[in-house]
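J.: Dropping a prediction and its sequence here:
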Amino acid sequence: MLQQSTPQQTLENPDLKLWREKLLLELKQGNKASKKLLQALKKGVPLEHRGLAWQSMIGNDLRITDKLYELLLERAHLHMTQLSVMDQLEAGAFRKNLKVIEEDLHRTFGELGHFRQGNPLYQPLKNVLIAYSMLRPDLGYVQGMSYVAGCLLIFSTEQGSEKEAFRSFANLMNRELLFTFYSFDMERVNVVFHVFMNLMRDRLPKLYGVFKATNISCSIFLFEWIVALYSNIFALETSARLWDSYLFHGDYFMIKVALAICCCLEQHLIQQGVLNGSSGTGQFEMMVLLFKNVKNFVSEEGLFQALESHQACSKFGQDDYEKVKKQVEAMSNLERLI
């Protein structure tokens, strides 16, 4: 006798079904993206499939193994009781990293409380960050990393899976834009700043005019935005939706998001009657306040609407980013020769 279908089986969300039956496999295979996949990424990966989708998009080019993670944690534990003089120097650097990590944990997604001491994700996040500081002592721990690793832990296939989160975190940190910022390669960081200012000049001239009039640089906000991949300025689900597209499209999408935020803030300034090109201390302070408190002025709906349809950023792609980047790099090289 046929088993009667339950309402849950007959009314399965079509988005969930599409991801389960087709899109996860498409991501895993890594072939050219279909229109369905691109549209689905814009809508956001369903929570039920986000962990697997992110793993596929991040990959494991570094060949991080579970055993490596275990060895890194063992080595970290040994650093707490080192005996040799040589090891004491390395252990000293480790303890400095550990101190900053412990200070940052409770502030990470503080409104959610997931990473406060005594909560289930506190120790997993601490372990992931400690292990990475052992893997890359040249970088150690840098503020902002806790948000990236924390987000990976929250959305791992089994929430709190340390090994999965560490594997993804290590590979994500190896992406060019993140590594540039976390390694404080200021020559390359300044290239990114110049790229963004040039994009603002060409695509958002009114807002750019206010920046010039008030002598504001994008460095006051862009560094902070990028190192945490926007997870420190938006609600968790909003950040996760941005990651859904970033992990697939790559670094240029982070710049596109910054443009979209600026589109929204420009509209706010227009409504406030600010974009008149005048300068002054009050205007400078207002601009800093605006860009340091994006969450209060940019809604999730407004952000994704700008990404999708605002002329300044909707068609912005990898080729546009690379073109402006090459122009900035060429100008920088020319200035060094003069």
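T.: That came through fine.
J.: Please count neighbours and contacts with C-alpha atoms only from this point.
T.: Noted.
J.: Kindly indicate whether Phe115 is helix, strand or coil.
T.: For Phe115, the assignment made with DSSP: H, G, I helix; E, B strand; the rest coil gives coil.
J.: what's the distance between Val142 and Asp320?
T.: For Val142, the distance to Asp320 (C-alpha to C-alpha, to the nearest Å) stands at 30 Å.
J.: Looking at the two, which one has more neighbours?
T.: Ranked by neighbour count (other C-alpha atoms under 10 Å), Val142 and Asp320 place Val142 first, with 18 against 12.
J.: how far away is the more buried one from Asp244?
T.: Here the distance between Val142 and Asp244 works out to 24 Å (C-alpha to C-alpha).
J.: same deal with Lys22?
T.: Distance from Lys22 to Asp244, counting by C-alpha to C-alpha: 17 Å.
J.: the more surrounded of these two?
T.: Counting neighbours by other C-alpha under 10 Å for Lys22 and for Asp244 shows that Asp244 has the greater number, 21 against 12.
J.: can you list contacts of the one helix or strand the more buried one maps to?
T.: Secondary-structure element containing Asp244, defined by DSSP states H and E: helix 236-249. Helix 236-249 has contacts (C-alpha atoms under 8 Å, 6 or more residues apart in numbering) with 41-45, 54, 57-58, 151, 229-231, 253-254, 257, 300.
J.: one more time with 6 Å
T.: By C-alpha atoms under 6 Å, 6 or more residues apart in numbering, the surrounding residues in contact with helix 236-249 are Leu41, Gly44, Met57, Ser231, Phe253.
J.: and Lys67, how far is that from Leu135?
T.: Relative to Leu135, Lys67 is positioned 13 Å away (C-alpha to C-alpha).
J.: then this one, side by side with the first:
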Amino acid sequence: MLLRRGKPHLKLPEKEEEEELEMFQVAGRGPAVQRHEESSGPMTRFRRIGRGMGRLREVSDDDTTTTELEFELSCKVINLEALQQIACCGHLDGESRATVWKLLLGYLPAERDAWEGELANNRLRYAELKEELLVNPDAEIVGQIDRDLERTHPDIEFFSGDISQSKRNRGAMRNILLLFTKLNPAIGYVQGMNEVLAPLYYVLNTDPNEQNASNAEADSFFCFVRVMSDSVDHFCQQLDNSSVGIHSTLSRLSELLKGNDEELWRHLENLKVNPQFYAFRWITLLLTQEFEFHCIMRIWDCLLSNPLGVQEMLLRVCCAMLVCARHELLKGDFTSNLKLLQHYPEIDLDYLLDTAHHLTPIS
């Protein structure tokens, strides 16, 4: 089936004669999960406000949907299906996103009366785990995590720099990653986990509720565990060739493209532009390196709100990225197409996500 939805606004990056293609290693976990330093993401309906923490806010004129969201969050029992629909349509903002993400991830129960007790128990449990397991952590792992955190969104003051708040944020993220590593010795720490954690910790730390923001480290840990439970197998090299490994997921992406745009699929197959050359990073890092940071949160609204799970929606968005670039890809050769997909061009985010939702699923 060929998906025809018109031609989106797709801004191609300027060509650089000296730029080399990144041939990602599939067998290992080295360059495949390194940070994409030169991403040029879409600038949609967002603007940066203030300084200090580098907070980001969406610009929205949809007061009706805002009222609907406020109503849903005020109910004694949250209607998760309604919340998923609101989040999926892009109607979250910095005021509500932290609470909605916690609900979508199952960290908060649907019953509002249970929130306070659930949060208190989880935060106490996190403190106990830190006290028990983070005594004398492995210096080599600490060093690797610290190096990766130093490279996490260096253009955003919240994560980078020498101010005390930035250092505290990196310290909290270090604790989360160390504790996750300690509790999952078969996987350990893998470069790129820091990038998956970053949007979660940012959203929870910038919660306008001061008590929640002050407990962002504990809450982020449990939310991170939930996100990773759906994608951690992609970080495990021993599972690469299994039914839950990265190779299987890349094959599913190829099948999804074939079912929705066979002409484009065949063109990329003939050129040998294989998914492992570009989509390995897309999938493993949940698209955190392909778009600007404020747009990542909008994409994650969709990923987390999908009732079938993060991975199902992730594959749809990845396939939509190919479909939306079909005009350029069909004209391109191996080199130009790989360069385009490894440095995905600027695109209208609403169009991309709408395309993802309208794809025909594979059986």
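T.: Here it is on my side, so go on. Note that the structure is a prediction, hence the values are computed from the model and not measured.
J.: Next, the TM-score between them, please.
T.: The TM-score (TM-score structural alignment, normalised by the length of the first structure) is 0.72; 274 aligned residues with a C-alpha RMSD of 2.7 Å.
J.: Between Lys67 and Leu135 of the first structure, point out the one with more neighbours.
T.: A count of neighbours by other C-alpha under 10 Å puts Leu135 above the other of Lys67 of the first structure and Leu135, at 17 against 9.
J.: What residue in the second structure is paired with the more buried one?
T.: Leu135 of the first structure is assigned Leu183 in the second structure as its aligned equivalent, the criterion being TM-score structural alignment.
J.: picking that back up, let's see if you can find the most crowded of the contacts of helix 236-249 of the first structure.
T.: Neighbour counts for the contacts of helix 236-249 of the first structure were taken using other C-alpha under 10 Å; the highest belongs to Ser231, with 24 neighbours.
J.: helix, strand or coil for that one?
T.: When the structure is reduced to helix, strand and coil (three-state DSSP), Ser231 of the first structure reads as coil.
J.: Strands of the stretch 1-150 of the second structure, residue ranges please.
T.: If you assign secondary structure with DSSP state E, counting those that start in this stretch, the strands in the stretch 1-150 of the second structure sit at 10-11, 46-48, 56-58.
J.: Nearest to Leu329 of the second structure, out of those strands?
T.: The minimum distance between Leu329 of the second structure and the strands of the stretch 1-150 of the second structure falls on strand 10-11, with 11.7 Å, by C-alpha to C-alpha.
J.: quick check: that closest one aligns to which part of the first structure?
T.: Counting by TM-score structural alignment, strand 10-11 of the second structure falls onto no part of the first structure.
J.: Need the residues that contact that strand.
T.: Outside of strand 10-11 of the second structure, the residues that reach it under the criterion C-alpha under 6 Å, 6+ apart are Pro345, Glu346, Ile347.
J.: can you give me how far that strand is from the chain middle?
T.: Between the centre of strand 10-11 of the second structure and the centre of its host chain there is 21 Å, according to C-alpha atoms, centre = their mean, to the nearest Å.
J.: before we move on, the earlier item: ok, and what's touching the following helix or strand past the helix holding Asp244 of the first structure?
T.: From helix 236-249 of the first structure onward toward the C-terminus, using DSSP H and E, the following helix or strand is helix 252-271. Outside helix 252-271 of the first structure, the residues within contact range by C-alpha under 6 Å, 6+ apart are Leu207, Tyr246, Ala306, Leu307, Gln318.
J.: So what's the residue count around the second one?
T.: Put plainly, it is Tyr246 of the first structure. Based on other C-alpha under 10 Å, the number of other residues close to Tyr246 of the first structure is 21.
J.: what's the answer for the fourth one, then?
T.: Neighbourhood size, Leu307 of the first structure [other C-alpha under 10 Å]: 24.
J.: Tell me which residues touch it, please.
T.: If a contact means C-alpha under 6 Å, 6+ apart, then Leu307 of the first structure has Ala260, Ser314 as its contacts.
J.: Please identify the helix or strand for it.
T.: In this assignment (DSSP H and E), Leu307 of the first structure forms part of helix 300-309.
J.: Just the buried residues of the helix or strand just after that helix, please?
T.: Using DSSP H and E, the helix or strand that follows helix 300-309 of the first structure towards the C-terminus is helix 318-337. For helix 318-337 of the first structure, burial by neighbour count (16 or more other C-alpha atoms under 10 Å) applies to Tyr321, Val324, Lys325, Val328, Glu329.
J.: just the angle between helix 318-337 of the first structure and helix 252-271, please?
T.: 90 degrees (axes from the mean of the first three to the mean of the last three C-alpha atoms, to 10 degrees).
J.: what residues does helix 318-337 of the first structure touch?
T.: Residues from elsewhere that reach helix 318-337 of the first structure (C-alpha under 6 Å, 6+ apart): Val195, Tyr252.
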